[in-house]
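> Have a look at this prediction, sequence included:
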Amino acid sequence: MIKKSLAIAFLLLLAGFAFWNFAMHKEAEIGIEKGEKAPDFTLPSLKGGEDVSLSDFKGKKVLLNFWATWCKPCRTEMPDMQQLQNEHRDIAVLAVNFTSSEKNHKAVEAFADSLALTYPIVLDQEGINAKYEIFSYPTTFIINESGIIEDIVLGTMTKKEMEEKLGL
């Protein structure tokens, strides 16, 4: 009787451990909220050449910024994003332009050139802004090395605020 009770207790313990282990290693749901895995996308690069995907930056912290040339606050924060990228090569800055709201591709290129931006800028004519439910510009997602959204910031950030959000 004692052996049977010990065997049942042992099996329950093993079952509990298996359940706990499964629950702790469960993949995050894909979504656009804190704690969710950021939806992947692939868009054409402003500079031409190969397309750029969010998943290209897996293993790095990512500052994913949604912007437009007509957005004055975007113009204010973009030089800080460039400085951040220059000083911290271990992170990635990725800027998604709301291209369907722009005059044309050349206007976006002229804007980026005027600010000497070298980090990746992609052109969204496919609705990624809508998929991420972007309603105001700039909007920035802070994504960790595993692709999980750690923070969402509406509005302009300073370089110091960007560094704080990225844990730098």
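Looks like it came in fine.

> rest of the way, CA atoms for contacts and neighbours
Will do.

> How is residue 150 assigned, secondary-structure-wise?
Going by DSSP: H, G, I helix; E, B strand; the rest coil, the secondary structure assigned to residue 150 is strand.

> next, the one to line up against it:
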Amino acid sequence: MRATLAMMIIAAAAVLAVFLLRSTSPPSTSYSTARSGWALPALSGHGTVRLADFRGKPLVLDFYASWCTACQTELPEFLSVDKQLGGRVQFAAVDSEENGDGVGFARRYGITVWPLARDVGGSQSSGLRDALESTPGMPITAFYDSNGRVLRVRLGALSGDALAAQITQLYGVSAT
């Protein structure tokens, strides 16, 4: 009886230890979801995507999710505008509140050259998406100036024409 009780205690301690180790992030990894100065894990699982990486050119940051039907329409149009701009404006995308294959989703819609990140804290409403826009809904587009300052945040899908108009208005750059 004592041996069985001891084995149950040891087994429970082992399960608890495994759970605690798996739910703890490595201490060397530091992510931030501040509106300006954010640093998010790369969606590929390797490295970090930081706002500071984009300094020097304006940035369009698109938040998407595989369940978002508007995102499925919006992403290819954003890619088209990006190509028309010829690198004068930077684009990146953040997989928000996603448990699925965010990289596969982005690739399916032609997003292969943009930096892709994962929003941390999204399911707890403490991610970058929520720091930028507290109203629920997807997609969200954030426009940053070349110094990393948020100029505008748009909730809802943007057509390619609407995106190009926003870029012209905010950055003075026209898609050709």
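Here it is on my side, so go on. What you see is a predicted model; the values in this text were computed from it and never measured.

> Any idea how far stretch 85-101 of the first structure is from the middle of the chain?
10 Å (Cα atoms, centre = their mean, to the nearest Å).

> what does stretch 149-159 of the second structure give?
14 Å.

> Quick one: end-to-end distance for that stretch.
24 Å (Cα to Cα, to the nearest Å).

> Show me what counts as buried in it.
Applying a neighbour-count criterion of 16 or more other Cα atoms under 10 Å, one finds 149-150, 153-155, 157-159 buried in stretch 149-159 of the second structure.

> Over to stretch 102-121 of the first structure?
For stretch 102-121 of the first structure, a neighbour-count test (16+ other Cα under 10 Å) marks 108, 112, 117, 119, 121 as buried.

> With stretch 84-99 of the second structure instead?
In stretch 84-99 of the second structure, counting by 16+ other Cα under 10 Å, buried: 85, 88-98.

> Can you classify the residue nearest to residue 107 of the first structure when sequence neighbours are not counted by secondary structure?
Closest residue in space to residue 107 of the first structure, ignoring its immediate chain neighbours: residue 69 at 7.9 Å, by Cα to Cα, 6 or more residues apart in numbering. Here residue 69 of the first structure is recorded as coil under three-state DSSP.

> residue in the second structure matching residue 69 of the first structure?
Aligned by TM-score structural alignment, residue 69 of the first structure pairs with residue 66 of the second structure.

> where exactly do the strands run in the first structure?
Listed in chain order, the strands of the first structure (DSSP state E) span 42-43, 52-53, 61-67, 91-97, 121-123, 139-143, 149-154.

> Among those, which comes closest to residue 17 of the first structure?
strand 149-154 (28.4 Å; Cα to Cα).
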